[in-house]
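> Fold the following, please.
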Amino acid sequence: MKVELFIPCFIDQIYPETAFNTIKLLQKAGCEVVYNPKQTCCGQPAYNGGFWDEAKKIGLKFLNDFAEDCFIVSPSASCTGMIKNGYDDLFTNSTVHNRCRNIQSNIYELSDFLVNVLKKDYFGAELVGTAVYHDSCSALRECKIKDEPRQLLTQVGGLEVIPMSDQETCCGFGGTFAVKFEGISAAMAEQKIQNAMAVKADYIISTDSSCLIQLQGYIDKHQLPIKTKHIADVLTSGWANI
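Sure thing, here's the model as predicted:
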């Protein structure tokens, strides 16, 4: 199966290894992965900031950078949610209406694609420790993704996934929210991390690198004994010579 890969800004600039692990994972699942190096942003920062004209320009570039008759996979529920939902505001009844709808129907967040399209959940990964899964707002509320990441994580050798309090509560990032309301944002991150540490988790795992950079920043600042991991990095853990 041929898939086009969309790598969001956060991963491209801060977590490039997650991008490469996404490619490895899709290839192991039997996919031919195509990456267009001209791709940039989906337009979400401008859209969330209220700059819809600028978001339309970036979004139009996105629609032109990807095929409308091919699966598009992204290791980000946030950006996937933007395209599936935010693009309704930007391109409904426009000259690219039909192209937009086709791309919206073909783009998937990584865990959603693996479980619901490829019907695969075991990839031979091994990661010893205990973990909590953080439901990102975009994954849970925009993309309706909840069981898929957990199904994948239960197949990782040596990893025990345990529940924590306020599992579905926001981490406090929210894009510009973290900048405009720094105090509230930091308090929300603190609460999420305290809940994870209360159950003695070694890792906080999520589908979204934006949530992870928020949480890891707090962890690093306070030198706490817990780590964050993107699900793509977990599902490729323990692979040898790949």
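> Could you use CA atoms for every contact and neighbour count after this?
OK.
> Geometric centre of the protein: which residue is closest?
S76 (2.3 Å; CA atoms, centre = their mean).
> and for the strand ranked longest in the chain, what are the contacting residues?
Secondary structure of the chain read by DSSP state E shows that its longest strand is strand 126-133. Strand 126-133 has contacts (CA atoms under 8 Å, 6 or more residues apart in numbering) with 150, 156-164, 167, 196, 200-206, 234-239.
> So which of those are in helices?
Of the positions in these, R150, A196, V234, L235 sit in helices, assigned by DSSP state H.
> ok, which stretches of this protein are helices?
Using DSSP H, helices in the chain cover 9-13, 16-28, 44-48, 52-65, 77-81, 87-91, 97-106, 110-112, 137, 147-153, 177-180, 182-198, 209-222, 231-235.
> how about JSON lines for the ones you listed, with mean neighbour count and distance to D121 added?
Shown next, in JSON lines, are these (neighbours: other CA atoms under 10 Å; distance: least, CA to CA, whole Å):
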{"stretch": "helix 9-13", "mean neighbour count": "15", "distance to D121": "23"}
{"stretch": "helix 16-28", "mean neighbour count": "18", "distance to D121": "11"}
{"stretch": "helix 44-48", "mean neighbour count": "19", "distance to D121": "30"}
{"stretch": "helix 52-65", "mean neighbour count": "18", "distance to D121": "29"}
{"stretch": "helix 77-81", "mean neighbour count": "26", "distance to D121": "18"}
{"stretch": "helix 87-91", "mean neighbour count": "17", "distance to D121": "30"}
{"stretch": "helix 97-106", "mean neighbour count": "18", "distance to D121": "20"}
{"stretch": "helix 110-112", "mean neighbour count": "25", "distance to D121": "9"}
{"stretch": "helix 137", "mean neighbour count": "23", "distance to D121": "23"}
{"stretch": "helix 147-153", "mean neighbour count": "18", "distance to D121": "5"}
{"stretch": "helix 177-180", "mean neighbour count": "13", "distance to D121": "34"}
{"stretch": "helix 182-198", "mean neighbour count": "18", "distance to D121": "25"}
{"stretch": "helix 209-222", "mean neighbour count": "18", "distance to D121": "21"}
{"stretch": "helix 231-235", "mean neighbour count": "23", "distance to D121": "9"}
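> I'd like the structure of this one too, to check against the first:
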Amino acid sequence: MRIGLFATCLGDTLFPDAVRATALLLTRLGHELVFPPDQTCCGQMHVNTGYQREPVPLVRNFAEQFGDRSIDAVVMPSGSCAGCVRHQHQTVADRYGDPALRAGVATVKDKTYELSEFLVDIAGTEDVGAYFPHRVTYHPTCHSLRMLEVGDKPLRLLRAVEGIDLVELPEADTCCGFGGTFAVKNAATSSAMLADKLHHVTSTGAAVCTAGDSSCLMHIGGGLSRIRSGTRTLHLAQILAATRTAPYPLTEAAR
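Alright, predicted model coming up:
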């Protein structure tokens, strides 16, 4: 398939390794990648904070960058951004856009997928040939779990990874407390929610906590670092991209 890869803001500025891993994985599976160089933010931050008119130019740009009919699917290593494109872009276009924008959004949203749902539902694969001989626990992010309803697709992909010791995360479906600008506007509540999540992560004895969103991993990873837990965070794509011939190196503290 010919896939349009959306990097996301966090991927572009803070977590490029997750984007590179996504590209490596999809290429290894035989897909042709297209990376529109003029892609920008999807506008999720604006919409989630209540500013629905302001992201119209961002929504329009996304539709223009990925609306090429030769692109069979748009894939991104982010459940929250995929949820924004699939659900919130239509709301913005309907309220503040023109007919061309509404048509463009409708075309693109129907072929947009978060990484795990693309692999399982569209590519039809669960075993991607990954090798990751470490103890791992998985945090299902709110947007992927509730908006996209990806279900156990990330776990099915992880269970097929050679060498992995996958352990269940207690109260996994509880929010980590990030929520984008929620963590800034409601810092005390966010920190309390994070403390609960850190307790559950460290109770697993996992070397790695993984998820499908770099934003949640940033929040959880910061907390794990501050308490010197020895557990690190990695995006799901980075685990799935690792192989026997190109393993992912963990630090000694996380082994």
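> Any idea what the TM-score is?
Here the TM-score for the pair of chains, by TM-score structural alignment, normalised by the length of the first structure, is 0.95; 242 aligned residues with a CA RMSD of 1.5 Å.
> from the contacts of strand 126-133 of the first structure, which would you call buried?
The neighbour-count test (16 or more other CA atoms under 10 Å) marks 150, 156-157, 159-161, 164, 167, 196, 200-206, 234-238 as buried among those.
> Between the two ends of stretch 59-75 of the second structure, how far is it?
In stretch 59-75 of the second structure, first residue to last residue: 16 Å (CA to CA, to the nearest Å).
> right, I mislabeled it, should have said stretch 2-21 of the first structure
Start-to-end, stretch 2-21 of the first structure (CA to CA) is 17 Å.
> same deal with stretch 8-20 of the first structure?
Counting by CA to CA, the terminal residues of stretch 8-20 of the first structure are separated by 13 Å.
> same deal with stretch 199-215 of the second structure?
So stretch 199-215 of the second structure: terminal residues 19 Å apart, CA to CA.
> Check the mean deviation of the longest strand of the first structure from the second structure.
Aligned to the second structure and superposed, strand 126-133 of the first structure gives a mean residue distance of 1.5 Å (mean CA distance after the TM-score superposition for the first structure).
> Downstream of that strand, the next helix or strand is which one?
helix 137 (DSSP states H and E).
> Output the contacting helices and strands for that following helix.
Using 3 or more CA pairs under 8 Å, 6 or more residues apart in numbering; DSSP states H and E as the contact definition, helix 137 of the first structure packs against no other helix or strand.
> In the first structure, what stretch matches stretch 158-165 of the second structure?
Under TM-score structural alignment, the alignment places stretch 158-165 of the second structure onto residues 153-160 of the first structure.
> still on that earlier bit, got CSV for the helices of the first structure, with distance to C171 of the first structure too?
Shown next, in CSV, are the helices of the first structure (distance: least, CA to CA, whole Å):
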stretch, distance to C171 of the first structure
helix 9-13, 16
helix 16-28, 20
helix 44-48, 17
helix 52-65, 25
helix 77-81, 13
helix 87-91, 25
helix 97-106, 26
helix 110-112, 20
helix 137, 9
helix 147-153, 17
helix 177-180, 10
helix 182-198, 5
helix 209-222, 6
helix 231-235, 17
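> Any idea which of the ones you listed gets closest to Y122 of the first structure?
helix 147-153 (6.8 Å; CA to CA).
> hmm, who's touching that closest one?
S111, D112, V115, D121, Y122, Y133, L159, V161, T207, I231, V234, L235.
> can you tell me the mean distance of that helix from the second structure after alignment?
Helix 147-153 of the first structure sits 0.7 Å off on average (mean CA distance after the TM-score superposition for the first structure).
> hang on, K192 of the first structure packs against M164?
No. Assessed by CA atoms under 8 Å, K192 of the first structure is found out of contact with M164, at 9.0 Å.
> quick one, what contacts the equivalent of the residue nearest to the centre of the first structure over in the second structure?
Counting by TM-score structural alignment, S76 of the first structure corresponds to S78 in the second structure. Applying CA under 8 Å, 6+ apart, one finds that S78 of the second structure lies in contact with T8, E114, L115, G212, D213, S214.
> quick one: stretch 213-233 of the second structure to chain centroid distance?
The chain centre lies 15 Å from the centre of stretch 213-233 of the second structure; the measure is CA atoms, centre = their mean, to the nearest Å.
> cool, and stretch 113-132 of the first structure?
The answer for stretch 113-132 of the first structure is 15 Å, by CA atoms, centre = their mean.
> buried residues in it?
F113, L114, V115, D121, Y122, F123, A125, E126, L127, T130, A131, V132.
> Without its sequence neighbours, what residue ends up closest to the second one?
Counting by CA to CA, 6 or more residues apart in numbering, K120 is the residue found nearest to L114 of the first structure once chain neighbours are left out, at 5.6 Å.
> That neighbour maps to what in the second structure?
Match for K120 of the first structure (TM-score structural alignment): T125.
> What's the separation between I220 of the second structure and F178 of the second structure?
8 Å.
> Now for the two: what residues contact both?
Joint contacts of I220 of the second structure and F178 (CA under 8 Å, 6+ apart) are L194.
> okay if I get the contacts of S78 of the second structure as TSV plus distance to D17 of the second structure?
Listed next are the contacts of S78 of the second structure as TSV, based on distance: CA to CA, whole Å:
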residue	distance to D17 of the second structure
T8	12
E114	17
L115	15
G212	13
D213	13
S214	10
